[in-house]
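Undergrad: what's the 3D shape of this:
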Amino acid sequence: MQSRLNPPKALVFGGTGSVGEHVLRGLARANVPTAFTWNQSRERAHALASELSMRPVQVDLSDAAATRAALRVLREEGFVPSLFIHCAGVNQGASLADITDEKWSKAMAVNCQSAFIACQELAPAMAQAGEGHFVLVGALDRTQSAPSPVHFAASQGALSAMAMALAKELGPKGVRINVVALGLLESGLSREVGEKLVSDYKGFSALRRLGRPEEAAKAILWLALENTYMNGKVLPVNGGI
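TA: Modelled structure (predicted):
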């Protein structure tokens, strides 16, 4: 079926993060019209939007109603993406006893629920066109046993399980959904882990180092722009853990 969404447009959740910024730059190099979300980094968001000629959208992804509203505003403006990349994430470190209901809810909302909302809101147009791709960026906790706060790990497991289920539902309509499971990086959420975990990670990594955000972005962009057959899978990008 010929896609009605050509040329492709992209929407990135979490465009001002270390990985998200490199994803935006890659999309700009590929000349893909792009919108991206931001929440607190106003100055950075507007600088990127100006430099890369992209549409910034302020939204708190922990707020389901606000997330849906932002997506509907884009749709009303005629911005209908065939590529969605979820780079947003929070990791409020805490032991089991210290995880509050608020911390649990925020981790699930930002790390998983916001991706679900995007899939629910964007999939109908992709399915009608017969083409589309969701790339959800998570962490290695779903497939590897690195220590992590339980609420963060639970959100990552939910993200991967959701992708596998949605791939079965949306695949027959030409829509792909995959997860990139990142290991520890030199920036972003990885800066919040302790020095011992970083040292242990380097020791167990086949490459003996942390990843770089631009390396993560390359894998994400390959899935978004080049992949045509992988579906419902988790692609580990972790240096060989």
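Undergrad: CA atoms for contacts and neighbours, from now on please.
TA: Noted.
Undergrad: so how far is the first residue of stretch 170-180 from its last?
TA: Chord length of stretch 170-180, first to last residue, is 18 Å (Cα to Cα, to the nearest Å).
Undergrad: what's in contact with it?
TA: Stretch 170-180 is contacted from outside by 123, 126-128, 130-139, 159-160, 163-164, 166-167, 219-220, 223, 230-237, using Cα atoms under 8 Å, 6 or more residues apart in numbering.
Undergrad: Which stretches in this protein count as strands?
TA: In the chain, the strands defined using DSSP state E lie at 10-13, 34-38, 55-58, 83-86, 132-139, 175-182, 234-237.
Undergrad: Run through the neighbouring helices and strands of the fourth one.
TA: Spelled out, that is strand 83-86. Strand 83-86 is packed against strand 10-13, strand 132-139, helix 213-225, with contacts defined by 3 or more Cα pairs under 8 Å, 6 or more residues apart in numbering; DSSP states H and E.
Undergrad: redo that, cut-off 7 Å
TA: strand 10-13, strand 132-139 (3 or more Cα pairs under 7 Å, 6 or more residues apart in numbering; DSSP states H and E).
Undergrad: Out of these, which one sits most buried?
TA: Of all the helices and strands packed on strand 83-86, strand 132-139 has the most neighbours on average by mean count of other Cα atoms under 10 Å, namely a mean of 27.
Undergrad: before we move on, the earlier item: what's the PyMOL line that selects buried ones from the contacts of stretch 170-180?
TA: To isolate the buried members of these in PyMOL, using 16 or more other Cα atoms under 10 Å:
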select buried, resi 123+126+127+128+130+131+132+133+134+135+136+137+138+139+159+160+163+164+166+167+219+220+223+231+232+233+234+235+236+237
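Undergrad: List the buried residues for stretch 190-207?
TA: Those would be 190, 198, 201-202, 205, for stretch 190-207 by 16+ other Cα under 10 Å.
Undergrad: now do the same end-to-end measure for that stretch.
TA: 17 Å.
Undergrad: about what we covered before: which one among the buried residues of stretch 190-207 gets closest to Thr37?
TA: Comparing those against Thr37 with Cα to Cα places Ser190 closest, at 20.9 Å.
Undergrad: To compare with the earlier structure, here is another sequence to fold:
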Amino acid sequence: MFSTTRPLYGQTAIVTGASRGIGRSIAIALGRAGAHVVVNYLKSQAAAAEVVETILNLGSKAIAVQADVSSPEEVETLVTASTSLGAPQILVNNAGISQSRLLLDTSLEEWDRMLKSNLTAPFLCTKAVLPYMLRSGYGRIVNISSIWGISGGSFEVAYSASKGGIIAFTKALAKEIGPSGITVNAVAPGAIETDMLQGLSQEEMLLLQARTPVGRLGHPDDVANAVVFLVSPRTSYITGQVISPNGGLES
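TA: Model (predicted):
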């Protein structure tokens, strides 16, 4: 039942890494749009519970599920738990990590960890929800990439490679399952005020803001708004695309 105010009414959405930052804003925005939301978290149980409470107060259903989404067994647990709200129709692969380091200083263990968190986890989650979406002939998958996945970032080779990989994953999967009524898109944020920017100095933050044509850093809600647009039932003709909410920052 489509509504302009609650276009996702009754749909079940899984948001990975939803206890804070961009994931938190996405989960709440989906709940506000009427979706039942599975709030995935790894360690931040109290924060995840707060997100669930916020969504419940918006009139939608929500549960918090702890799971390491880079683990096949825990992903299965996550998806199985989500069916208590209904078969998953929306998946937002948001969980991930970042690291700023020279390539020569990046160990093989750090490289593997980056790819496991940012590329393998979306693969596992997508593979787990696809059977539900294929059976219903409907689904919306959104993968959170990064502006550096488009252009590459100095001192962030591993991160850029993992986020560029998720863009290629998005485009290829969109072609593969397009005839099944399932769309697959990516959102590649620019400089967003989250924990991932905490390593920057005040001077670096001001410089980044000055480089952004709209004159400010992004807010997690700027990313969430793009996600809500892409998972709408009315965006069935948009797939395999990358939307970059970046305030005009050059990629």
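Undergrad: Give me the TM-score for this pair.
TA: The TM-score (TM-score structural alignment, normalised by the length of the first structure) is 0.89; 236 aligned residues with a Cα RMSD of 2.1 Å.
Undergrad: ok, back up a step: quick one: which of the buried residues of stretch 190-207 of the first structure is nearest to Cys87 of the first structure?
TA: Using Cα to Cα, Ser190 is the member of those that sits closest to Cys87 of the first structure, with 13.8 Å.
Undergrad: out of everything not next to it in sequence, what's closest to that closest one?
TA: Leu184 (5.4 Å; Cα to Cα, 6 or more residues apart in numbering).
Undergrad: Mind telling me what the one you found corresponds to in the second structure?
TA: Using TM-score structural alignment, the equivalent of Leu184 of the first structure in the second structure is Ala191.
Undergrad: Its match contacts Arg216, doesn't it?
TA: No: with contact defined as Cα atoms under 7 Å, Ala191 of the second structure does not count as touching Arg216 (9.1 Å).
Undergrad: residue contacts, the residue nearest to Ser190 of the first structure?
TA: Leu184 of the first structure sits next to 190, 210-211, 238 when contact means Cα atoms under 7 Å, 6 or more residues apart in numbering.
Undergrad: Restricted to helices, list these.
TA: For those, not one is inside helices, with DSSP state H as the criterion.
Undergrad: Please point out which of those residues the second structure shares.
TA: Compared against the second structure with both residues aligned by TM-score structural alignment, their matches' Cα atoms under 7 Å, the contacts of Leu184 of the first structure retain 210-211, 238.
Undergrad: Most neighbours of all those, which one?
TA: For these, the largest number of neighbours (other Cα atoms under 10 Å) sits with Asn238, at 24 neighbours.
Undergrad: which residues sit in contact with that residue?
TA: By Cα under 7 Å, 6+ apart, Asn238 of the first structure lies in contact with 182-184, 211.
Undergrad: let's see 6 Å
TA: Applying Cα atoms under 6 Å, 6 or more residues apart in numbering, we find Asn238 of the first structure in contact with 182-183.
Undergrad: what's the distance between it and Ser199 of the first structure?
TA: From Asn238 of the first structure to Ser199 of the first structure the distance is 14 Å (Cα to Cα).
Undergrad: What of Thr143 of the first structure?
TA: On the measure of Cα to Cα, Thr143 of the first structure and Ser199 of the first structure end up 20 Å apart.
Undergrad: again, but for Phe79 of the first structure
TA: In terms of Cα to Cα, Phe79 of the first structure sits 44 Å off from Ser199 of the first structure.
Undergrad: next one: Gln156 of the first structure
TA: Separation of Gln156 of the first structure from Ser199 of the first structure (Cα to Cα) stands at 23 Å.
Undergrad: which residues touch the spatially most central residue of the second structure?
TA: Closest residue to the average C-alpha location of the second structure: Asn94 at 2.6 Å, with Cα atoms, centre = their mean. Contact analysis of Asn94 of the second structure by Cα under 6 Å, 6+ apart lists 16-17, 144.
Undergrad: Also Val52 of the second structure?
TA: If you count contacts by Cα under 6 Å, 6+ apart, Val52 of the second structure has them with Ala62.
Undergrad: now the strands of the first structure in TSV, with distance to Thr100 of the first structure?
TA: Converted to TSV, those look like this (distance: least, Cα to Cα, whole Å):
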stretch	distance to Thr100 of the first structure
strand 10-13	25
strand 34-38	25
strand 55-58	26
strand 83-86	25
strand 132-139	22
strand 175-182	26
strand 234-237	29
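Undergrad: how about the helices in the second structure?
TA: Under DSSP H, the second structure gives helices at 21-32, 45-57, 72-82, 108-115, 121-136, 147-151, 157-177, 202-211, 220-230.
Undergrad: closest to Ala97 of the first structure out of the strands of the first structure?
TA: Per Cα to Cα, nearest to Ala97 of the first structure of the strands of the first structure: strand 132-139, 22.6 Å.
Undergrad: buried sites along stretch 24-37 of the first structure?
TA: 24-28, 32-37.
Undergrad: Tell me how far Ser244 of the second structure lies from Ile147 of the second structure.
TA: Ser244 of the second structure is 7 Å from Ile147 of the second structure, by Cα to Cα.
Undergrad: And Thr54 of the second structure, by the same measure?
TA: With distances taken as Cα to Cα, Thr54 of the second structure is found 29 Å from Ile147 of the second structure.
Undergrad: So if I had to pick from these two, which one is more boxed in?
TA: Ile147 (24 against 17).
Undergrad: Now check the first structure for the residue matching that one.
TA: Under the alignment (TM-score structural alignment), Ile147 of the second structure maps onto Leu140 of the first structure.
Undergrad: May I ask you to confirm that its match is in contact with Ala181?
TA: Yes: with contact defined as Cα atoms under 6 Å, Leu140 of the first structure counts as touching Ala181 (5.0 Å).
Undergrad: follow-up on the earlier one: wait, which of the strands of the first structure is closest to Asp101 of the first structure?
TA: Nearest of the strands of the first structure (Cα to Cα): strand 132-139, 21.6 Å.
Undergrad: Pull out the buried positions in stretch 170-183 of the first structure.
TA: If you call a residue buried by 16+ other Cα under 10 Å, then stretch 170-183 of the first structure has these buried ones: 170-171, 173-183.
Undergrad: if we take the residues you listed, which one ends up nearest to Pro149 of the first structure?
TA: So of those, ranked by how close each gets to Pro149 of the first structure (Cα to Cα), first place is Gly183, at 15.0 Å.
Undergrad: mind checking how far the closest one is from Ser190 of the first structure?
TA: Remark: distance between Gly183 of the first structure and Ser190 of the first structure (Cα to Cα) = 9 Å.
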